[in-house]
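Student: I need the structure of the sequence given here:
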Amino acid sequence: MTDTAPQNDPTTPNALPKGIRFAGVAGGIKASGKPDVSLIVTDRPAVMAGVYTTNQIVAAPVILTRSKTPTATGRVVVTNSGNANACTGDEGMQNAKAMCALAAELTGCDAADVMVMSTGVIGQPLPMQKVRAGIESAAGKLGDAEADFLASADAICTTDQFRKTVSQAVSIRGHEYCIAAMCKGAGMIAPNMATMLGVVMTDAPIGPKAAQTSLKEIANQTFNRVSVDGHMSTNDTVMLVCTGMSESENVQELTVEELAVWQEAATQVALKLAKMLVADGEGAARFFEVRVSGAANDDDAFVIAKTVAASPLVKTAITGGDPNWGRIVSAAGYAGPKIEPERTCLVIDGVMVFENGTPLSIDAAKLSSAMKSNSEVLADLKVGDGPGTASFWASDLTEAYVRFNSLYTT
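Tutor: Next comes the predicted model:
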């Protein structure tokens, strides 16, 4: 397995949720010697919720953690990178349980309150001696400083070119709550939840049921709207950790109205992370955004946008800076939802290339040059006069991606 060191990483504000400690260490799982074990530990029982892969081939840590959430007594999220612990049979499940048991012992909680995530190569047994050493080392380095948070974020990375972290505050009922999040992902990105590992953390007081509902909606609006290669992982997991510790011990849970304010802020945090996944796509040269309008409803618009963004022909056109609008329009046509061809219009990077079902005369060379000179390409696609809208974000498809993934395990 090849690991790339995080670099050019986005900055993270110093503010972090109260009541959480972090650690990230190198346990020796990765041949590169880079960090590969992460611990996130709450100071007291916390609400934890999760959303997971919908792949029928599911890694042991997903099965185990999914069975524990949502909960009001969560204490630990332990993660290893460098090995997915997927397709590893009963041994894999026993190893996932052993990770929880050891983390519980070292942090003073019950194994039932420990969530586990794994990422890396599929089908290889976990090197448990190294995993145990990593967990023990991480438990001895827990801290609540930004450096500890970033170390934890580094340790969940695999092929990522940079760590992915975001933090921001939201003011509700006169109090300021913090939302901090980390994720990893650069390849095997085609979410039907979130093809990645991620943890969203907050000190806002949110109950288990509300946390689960909120996290699912956040994922639907962000992580489920990005794609790199169209391949859904076996290990997709995004956790939401709510300590409720920003105020007094008797702080009341957020009301429905207050939760909506918090959720909007958390969605913006998650969207920034989701876009980082695309920007860091393996071998990617360009970030591609598809905006669809005029569909019968938002769900139809989403399907059309996702279909266009996932097309290998569209992706390679974006790689080459080729304003091949026919690929985009035809992808919308086979996506499934009804469109109105005579009202279909397409704008690429501000240039109308197709209007009301008719191609326009454009300076293709000039538009191509503009596309090649930018790291981002925007396609605005109108498919009728309906109220449905949606956006989807994807990377292009390059020779570098093919080379990297043709040698991933060898």
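Student: going forward, measure contacts and count neighbours with C-alpha atoms only.
Tutor: Noted.
Student: all helices of the stretch 301-410 of the chain, in order?
Tutor: With DSSP state H, counting those that start in this stretch as the criterion, the stretch 301-410 of the chain has helices at 312-319, 325-334, 364-373, 399-406.
Student: run this one through as well so I can compare:
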Amino acid sequence: MSSQEQGKFIVVPEGSVTTPKGFRAGGLHCGLKKTERHDLGAIVCEVPAAAAGVYTLNAFQAAPLRVTQESIAQDGKLQAMIVNSGNANACTGQQGEDDARAMRAAAAKALGLEVHHVGVTSTGVIGELLPMHKVLGGIEELPQRVKTDGGDDFCQAILTTDLVQKMTCVRVSIGGHDIHIAGAAKGSGMIHPNMATMLGFITTDAKIESQHLQLLLNRVTDNTFNMITVDGDTSTNDMVVVMASGLAGSETLNPQHPDWEAFAAAFQYVGEYLAKAIARDGEGATKLIEVNVVGAESDNAARAIVKSIIGSSLVKSAVYGADANWGRIIAAVGYSGQSVNVNTVDIRLGDITVLEQSRPVKFDEEQALAYLKTDTIHIHVNLHMGSGKATGWGCDLTYDYVRINAAYRT
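Tutor: As a prediction, this is how the structure comes out:
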């Protein structure tokens, strides 16, 4: 197995959500999308897996999210996640609730599982009822489509305006046992922190109780999925779900276990990889923007400033145009709502210093232009006020973003 070292864990390039022991996945086309691309998928575990989830803060939370939360709440376990793309089943009233429950019941019957061990989620157009005859027909076919090498088919089934699939896998040694953590996600537009518009699915064969898995997911979400933005919109359907089969044969993990931090670091890598992949694949995007803020009064202040910068349409537009207009960056710092010493701010674009102690620094415009034409842009801000720090990710704002979203339903 070819692999790549990343600190205490190893990246498995060919891995997928089915690499952890006990998992199968798959996808198919049931007719929700106009094209023949897959639009219905599933991840299935051999055993009821410890589960945890995080969900959108949008007040209009879609029906499938409520159904999935209900399933996990029963005994902290899931054995399957069913997902459709092409229709969000959001803002669809009681019928939407009934349809989400019908999806759950149909999947449980088809796969021979307890109903409360099935979660469901949807992504796509808001406000349209699911064509349930198509969905239920597809669910009947799913048992024949889920397999140990079905990770790619599952990834295709969850895409909407995404241009690329987003998947990663790592291996970490826990008590002498190889543990795998894998993730798949979709997300391209309506991306904004708390949470970004996205669906994320993480599988692991670690043995871990649901409550500890939930605590870890919350922590990683705050530093990854909640630190990306594309367009400032938070969707109705955002969700990340983790399933842990416990089949790797290791001891039960908890925060007191000597290998907990190694496991947490590997888990953090999976979340960060998927978050950055979503930001890089923002609708119409040509560049990934990473913003690092240090020297803030607190980590929370640093996070707020990061989000202000990566959420600025003017900053995003300047990056698209390769314009080293640092004035847009410091303006975003200033309106972040956080305490700032207006005399001590440093800003760098990559290695190019453009502001020092809040005073302009003469820099080579041609060098800055060449840097800003690359596909990954790093913006560094040092406030020189404290030890708070944070990192977040976004993308540039292009003409294609408007084109894609002007015709989303048509």
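Student: let me see the TM-score of these two.
Tutor: With the length set by TM-score structural alignment, normalised by the length of structure 1, the two chains reach a TM-score of 0.94; 396 aligned residues with a CA RMSD of 1.5 Å.
Student: so which of the helices of the stretch 301-410 of structure 1 is the most surrounded?
Tutor: Highest mean neighbour count among those (mean count of other CA atoms under 10 Å): helix 312-319, with a mean of 21.
Student: tell me the residue furthest from the middle of structure 2?
Tutor: residue 362 (38.5 Å; CA atoms, centre = their mean).
Student: picking that back up, now the helices of the stretch 301-410 of structure 1 as JSON lines including distance to residue 106 of structure 1?
Tutor: Listed next are the helices of the stretch 301-410 of structure 1 as JSON lines, based on distance: least, CA to CA, whole Å:
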{"stretch": "helix 312-319", "distance to residue 106 of structure 1": "47"}
{"stretch": "helix 325-334", "distance to residue 106 of structure 1": "53"}
{"stretch": "helix 364-373", "distance to residue 106 of structure 1": "52"}
{"stretch": "helix 399-406", "distance to residue 106 of structure 1": "37"}
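Student: re earlier: how near is the residue farthest from the centre of structure 2 to residue 353 of structure 2?
Tutor: From residue 362 of structure 2 across to residue 353 of structure 2, the span is 8 Å (CA to CA, to the nearest Å).
Student: what residue of structure 1 matches up with residue 184 of structure 2?
Tutor: Counting by TM-score structural alignment, residue 184 of structure 2 lines up with residue 182 in structure 1.
Student: give me the three-state assignment for its match.
Tutor: Put simply, residue 182 of structure 1 is strand when judged by DSSP: H, G, I helix; E, B strand; the rest coil.
Student: wait, isn't it in contact with residue 153?
Tutor: Yes. Between residue 182 of structure 1 and residue 153 there is a contact under CA atoms under 8 Å: 5.9 Å.
Student: neighbour-wise, which of those two wins?
Tutor: The neighbour count for residue 182 of structure 1 versus residue 153, taken as other CA atoms under 10 Å, is higher for residue 153 (30 against 24).
Student: go ahead and confirm that one touches residue 164.
Tutor: Yes. Here residue 153 of structure 1 lies in contact with residue 164, judged by CA under 8 Å, at a distance of 7.2 Å.
Student: please enumerate the shared neighbours of these two.
Tutor: Taking CA atoms under 8 Å, 6 or more residues apart in numbering as the criterion, residue 153 of structure 1 and residue 164 both touch 182, 183, 184.
Student: OK, contacts around the first one?
Tutor: Listed by CA under 8 Å, 6+ apart, the contact partners of residue 182 of structure 1 are 153, 163, 164, 165, 166, 198, 199, 200, 273.
Student: distance check, it against residue 18 of structure 1.
Tutor: The value you get for residue 182 of structure 1 to residue 18 of structure 1, if CA to CA is used, is 16 Å.
Student: before we move on, what about residue 124 of structure 1?
Tutor: The gap separating residue 124 of structure 1 from residue 18 of structure 1 is 37 Å, by CA to CA.
Student: now do residue 358 of structure 1
Tutor: Residue 358 of structure 1 sits 57 Å away from residue 18 of structure 1, going by CA to CA.
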